[in-house]
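Chemist: Fold the following.
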Amino acid sequence: MAKQKSFKNLSASPSTSMTPWLGIAIIIVLIDQITKVTITRLFSYGESLAVTSFFNIVRAHNKGAAFSFLAAESGWQRYLFTGIAVAAVVFIIYLLKRHAGQRLFCWALALILGGAIGNLIDRVLYGYVVDFLDFYVGRWHWPAFNVADMAIVGGAGLFILDELRRVGK
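Modeler: Model (predicted):
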């Protein structure tokens, strides 16, 4: 009788290959870039489409970081955030190589890597990040975001979960 793998232990795996993790990151980059290209072809800057009573699709450009941090600066922030993203990509690849057998940790890294590369491509090509998902309540709008941002937040959530599991052991 063949032994079945248990899903209980997501934090460790005997595999030490980086290939699956890089594959996940590449899928995130592809989805992110396809959605951004679609938005830039279908919408003019600032144009919005109401989808529900709490969600719009809008074409927005973010020259800053999260929540448009430093977006109003003169342009130097493009190079700062590009440099930070390149350093993050290199460091994440190093961590993936070193910890490739830690499944949950590497899922987190792969999601963040894909998101970082997706937004890095925008910064290099356009000087800003294309955002298009606009959720709101009444007149209060959450800052617009994109697939790369969702991957980064999801990866951060998995980091927290991974750390909580480690502390619990």
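Chemist: When you work out contacts or count neighbours from here on, use the C-alpha atoms and nothing else.
Modeler: Fine.
Chemist: My guess is Leu51 contacts Ile57. True?
Modeler: Small correction: residue 51 is Val, not Leu. Yes - assessed by CA atoms under 8 Å, Val51 is found in contact with Ile57 at 7.0 Å.
Chemist: In terms of packing, which of the two has more residues around it?
Modeler: When Val51 and Ile57 are compared for neighbours, Ile57 comes out ahead with 19 against 10, by other CA atoms under 10 Å.
Chemist: State whether that one is indeed within a strand.
Modeler: Yes - assessed with DSSP: H, G, I helix; E, B strand; the rest coil, Ile57 lies in a strand.
Chemist: Could you also give me the structure for this second sequence? I'd like to compare it with the first:
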Amino acid sequence: MSLKKAYLIVFIILLVDQLSKIYIKTNFVLGEEIKVFDWFRIHFIENEGMAWGTKIPGDYGKLFLTLFRIVAVFGIGYWLWDSVRKHSSNYLIVAVALILAGAFGNIIDSVFYGVIFNDSHHAASTLFSDNPYGTWFHGKVVDMLYFPIWKGTLPEWIPGVGGNYFTFFNAIFNIADMAISTGVGILIVFNKRAFGTTNKEEVATNEEMAA
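Modeler: Below is the predicted model of the structure:
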């Protein structure tokens, strides 16, 4: 796969991610939910940018997280470029492109959203508001995809959690998170193909076209 095609994947994921977040932010009040199906809801929440809403304590925790993720994106970007340069498997290139797009998408929230949106607590937010809710590098990540596929009380015979009320799947996430999870899933499920030998036929074809 060419670098141009890999960047196209990144661009499309970023575009869909940001359009969905801006729509939710400007049309939903924080905590608002729309039922699409019994197993799928649009539920607007915001978090500090870590999985499951985890927050780094301290005044500079959010800033540290954002800066760390920016550095990580540069590393992932180099990984993508290097994978294409080495004619790595398309499985690997697509996976890295998805991870890069997802990480970049959530970084945009963290870096910019605090200074271009007002808060969403009592009304839908305004884009490019004169009264932003935060500062640079302290924006909150917008999540909205909720799949409560099953809700119920777990059987008593299950050790530790038996008898408790449980929801599967109770995480709320966004398009960027889906891209990251899909990319990691490809690397795990198709590990041998992703990190295996180079597709010689594809390389030969590319070299013939270049010649």
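Chemist: so what number do they get for TM-score?
Modeler: Scored by TM-score structural alignment, normalised by the length of structure 1, the superposition of the two chains gives a TM-score of 0.81; 153 aligned residues with a CA RMSD of 2.1 Å.
Chemist: re the thing from before, if I look at Val51 and Ile57 of structure 1, which residues touch both of them?
Modeler: The contact sets of Val51 of structure 1 and Ile57 do not overlap (CA atoms under 8 Å, 6 or more residues apart in numbering).
Chemist: which residues touch the alignment partner in structure 2 of Phe69 of structure 1?
Modeler: For Phe69 of structure 1, the aligned position in structure 2 is Thr54, judged by TM-score structural alignment. Contact analysis of Thr54 of structure 2 by CA under 8 Å, 6+ apart lists 47-48.
Chemist: Can you tell me how far Thr54 of structure 2 is from Asn47 of structure 2?
Modeler: Distance of Thr54 of structure 2 to Asn47 of structure 2, given as CA to CA, to the nearest Å: 8 Å.
Chemist: same check, this time on Ser20 of structure 2
Modeler: Distance from Ser20 of structure 2 to Asn47 of structure 2, by CA to CA: 16 Å.
Chemist: try Gly183 of structure 2
Modeler: From Gly183 of structure 2 to Asn47 of structure 2 the distance is 22 Å (CA to CA).
Chemist: who's more crowded, those two?
Modeler: Legend: neighbour count by other CA under 10 Å for Gly183 of structure 2 and Asn47, higher for Gly183 (23 against 17).
Chemist: got the contact list for the aligned residue in structure 1 for that one?
Modeler: Mapped onto structure 1 by TM-score structural alignment, Gly183 of structure 2 lines up with Gly155. Applying CA under 8 Å, 6+ apart to Gly155 of structure 1 gives the contacts 107-112.
Chemist: post-alignment, whichever strand or helix holds Gly155 of structure 1 versus structure 2, mean distance?
Modeler: Following DSSP states H and E, one finds Gly155 of structure 1 within helix 147-168. Taking mean CA distance after the TM-score superposition for structure 1, the mean distance separating helix 147-168 of structure 1 from the aligned residues in structure 2 is 2.0 Å.
Chemist: just how off-centre is that helix within its chain?
Modeler: How far helix 147-168 of structure 1 lies from its chain's middle: 11 Å, per CA atoms, centre = their mean, to the nearest Å.
Chemist: Stretch 50-62 of structure 1 now?
Modeler: On CA atoms, centre = their mean, the centre of stretch 50-62 of structure 1 falls 19 Å from the chain's centre.
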